[in-house]
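Asks: just to be clear, the model below is a prediction. Sequence and coordinates:
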Amino acid sequence: MNVSKFTFLLLFIKSIYSQELQTKSIEELELEYEDEKNSMIAITETEDIIYDDFYDEVDNRIKIDNSMDMIFFGPPSSFLRIDPETILHILINTKKNLIPISRALLAWDIITDGKTAAFLQGREFLAFETLLNVVPEEDLYYVNFGDPSVLKYFSKHYVDLKKRKIGILAAAYRRYYGNSWYMSGSEINELGYLLCGFPSNDLERISPVTFRKLTFDVLSKINRCDVKQKKTLYDIATHPDAYGEPYTWSSHEVGRLNTLFTCIPKQYISSIRLEAITAISPNVMKQMKQDKLEYFTKEQVLKMNMKTRRIYILRIQLKNSLDTSQIAKKGFEKIKPNIIIYFMIYLLLITIDV
């Protein structure tokens, strides 16, 4: 019993002693209060300075209530505060023609972190899209086509890039995969739109046998190639080991060649089989040169599918309506009767005067 009382007494004394240790004097409490007060004032003043600096640097002509103007036309120092993920989100959801070149280059530096494009994936290129036209060429040369997302983006998506930029991307592809791309039909099929980035002297290296392995998908994407590149591919297509001369084509070959059909010489058009004419798509008819349209025979026109024939007729009518010789002829026919009438009136007046 005495032991328990003694233990209780010790615990009571210990608790009182600990409370005395935790108790602070009034002077100490005042110092802590002043420290906290000063720290709060310092934080508030710092935030005000940042806020004021941001708007002091802004051009007075910019409407502050328009956040996009603040981002793209505000001070560069403010743009640099935006994190890369937010910049990607802004670029994806903004029309590219509204973004100044200076901001596009600044965004590129932020996304690449001052490095080349070797570390970027498909989503970064998707965000920039046509803004890649202003990106330094030496950066695009190091695009990592080993990343499947990068290869898929540039091969499957039509990006309105300058011809030189497409050529640099093709050089980047060749830097990664080597110079044997033209030997494999499956590898050419993976190129998609990138195929038009290779010059004509490289496209000539595609063998006719390999050309036959090209799918409709890749051949439908060569509309971005220039005339010389299309002519090179057409010459390969008409090789005996590929699809042969146009008069031997069936609807399968015409449909497969797609845009390359526009390269056919006009003297060969009338020799195409009627069965093959049905495979000419409306898009191909739109791209045909105007002077080639008149070489289609009446039977061939009747064999065209409805949409293709309608485009053909409209283009022929447009050509006739814009033909200067026809306009002059019609104008003369309208003027000629009036001249005769005026001449007869003039003769009548002369006789009356006499």
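Replies: Received the coordinates, thanks. Numbering: from 1, shown residues only.

Asks: okay, CA-based contacts and neighbour counts for the rest of this
Replies: OK.

Asks: strands along the protein, start to end?
Replies: Read by DSSP state E, the chain holds no strands at all.

Asks: quick check: the spatially most central residue of the chain vs P75, distance?
Replies: Nearest to the mean C-alpha position of the chain, by Cα atoms, centre = their mean, lies V159 at 2.4 Å. The spacing between V159 and P75, counted by Cα to Cα, to the nearest Å, is 30 Å.

Asks: next: G192.
Replies: Separation of G192 from P75 (Cα to Cα) stands at 41 Å.

Asks: check the burial of Y51 by counting its neighbours.
Replies: Y51 has 11 neighbouring residues, counting by other Cα atoms under 10 Å.

Asks: same check, this time on Y55
Replies: Around Y55 there are 15 other residues, counting by other Cα under 10 Å.

Asks: then K115?
Replies: K115: 13 neighbours (other Cα under 10 Å).

Asks: residues touching it, list them.
Replies: With contact set as Cα atoms under 8 Å, 6 or more residues apart in numbering, K115 has these partners: D109.

Asks: now do it against F125, distance only.
Replies: Computed as Cα to Cα, the K115 to F125 distance reads 15 Å.

Asks: again with Y177
Replies: Counting by Cα to Cα, the gap from Y177 to F125 is 20 Å.

Asks: which one's more surrounded, the two?
Replies: Neighbour count, other Cα under 10 Å: between Y177 and F125, F125 has more, with 21 against 13.

Asks: how far away is that one from I345?
Replies: Using Cα to Cα, one obtains 77 Å as the distance from F125 to I345.

Asks: next, the one to line up against it:
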Amino acid sequence: LTRMLHLCRSETFQGKSGVHMPFLEYLHKGHCRLKVTKDFMQTAVNAFAIFVSGDIMDIKNLPASYVLNSARTIAMMKVEREKLAATWHVVKGSTPTPNISYEVLEKFRPLFKHVNAREIARLNLSDDRILSYIGTHPDLNRHQVGVVASRYLQLNPRWTEPRYLNLMNNLLCGVPMTFMRRIPENTYLQLTHQLFYHIRACDPLQRRFYLTMMMRTQALGKSYSWSAREVSRLGLLLAEVSGSDLSAI
């Protein structure tokens, strides 16, 4: 690939820089290596060529720093999901999953949805920042949050306290409703204003359940008593409010 990069370097014509896709005959699957240079555009095109025409091994050989710095661009590529998922192994390297830092996860945010659910559950959930990061990630599906929530409930017997519920956010969609029914009604009143804006993985049945709990007497009460402040706390639950309750606000 070094030879290929030499042949396909950026050129200047009439003061304008141009880049070139690498020749496919120089792309040998399983043997591609990306050389990061100061020619950022050509480096990006070369990386794109590896994602499109390379294999999983080529993806795993990408520099971790490049993947982190270009995570948003990589996430927009229309390539096989397996290739996008392989970027996690690039970033993780030899670091044990529980030792992955919050800072690394934050840079990896655009690609985080492709990480395996069991792998996410191995992260350091005792770190409030990591727990909140997972709980506020908008692209995780119900399976992912379910596996992580199950793991967190095992790690933290005090998860029903408002402090921890407010960190879980979307992970509440992975908690069985039978568990949530055991939580005192006044606990729901102590949930943050932002929490129900993050429950994207919940199905309609779960959202209606949480709306019912929020409409209990010791929480927000009936809709006719709601002010703008109460309405703003409902977040995505507002879509489940019936027409008659909406008209009573």
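Replies: Everything's here; your move. Only a predicted model underlies this, so the values are computations on that prediction, with no experimental measurement involved.

Asks: contacting residues for the residue nearest to the centre of the first structure?
Replies: Taking Cα under 8 Å, 6+ apart as the test, what V159 of the first structure contacts is 129-130.

Asks: so how far is L111 of the second structure from the aligned residue in the second structure for it?
Replies: In the second structure, V159 of the first structure lines up with P138, judged by TM-score structural alignment. Going from P138 of the second structure to L111 of the second structure by Cα to Cα gives 12 Å.

Asks: whereabouts in the second structure does stretch 3-13 of the first structure align?
Replies: Stretch 3-13 of the first structure corresponds to no residues in the second structure, going by TM-score structural alignment.

Asks: now that stretch, how far from the chain's geometric center?
Replies: Chain-centre distance of stretch 3-13 of the first structure: 84 Å, with Cα atoms, centre = their mean, to the nearest Å.

Asks: what does stretch 94-109 of the first structure give?
Replies: In this view, stretch 94-109 of the first structure has its centroid 14 Å away from the chain centroid, taken as Cα atoms, centre = their mean.

Asks: could you do stretch 105-112 of the second structure as well?
Replies: The gap between where stretch 105-112 of the second structure is centred and where its chain is centred comes out at 7 Å by Cα atoms, centre = their mean.

Asks: that stretch: end-to-end distance?
Replies: First residue to last in stretch 105-112 of the second structure (Cα to Cα) measures 8 Å.

Asks: corresponding residue for N116 of the second structure in the first structure?
Replies: The equivalent of N116 of the second structure in the first structure is P136 (alignment by TM-score structural alignment).

Asks: so who does its match touch?
Replies: Contacts for P136 of the first structure (Cα under 8 Å, 6+ apart) come out as none.

Asks: okay, it and Y142 of the first structure: tell me how far apart.
Replies: P136 of the first structure sits 11 Å away from Y142 of the first structure, going by Cα to Cα.

Asks: could you do S270 of the first structure as well?
Replies: To Y142 of the first structure, S270 of the first structure is 48 Å away according to Cα to Cα.

Asks: cool, I345 of the first structure as well?
Replies: 83 Å.

Asks: which one's more surrounded, these two?
Replies: Using other Cα under 10 Å as the criterion, I345 of the first structure and Y142 rank with Y142 on top: 20 against 12.

Asks: would you agree the more buried one is in contact with T112?
Replies: No: with contact defined as Cα atoms under 8 Å, Y142 of the first structure and T112 do not form a contacting pair (11.9 Å).

Asks: give me the common contacts of the two.
Replies: With Cα under 8 Å, 6+ apart as the test, Y142 of the first structure and T112 reach no residue in common.

Asks: can you count the residues close to L140 of the second structure?
Replies: 20.

Asks: an error on my part: the question was meant for Y153 of the first structure.
Replies: Neighbours of Y153 of the first structure under the rule other Cα under 10 Å: 19.
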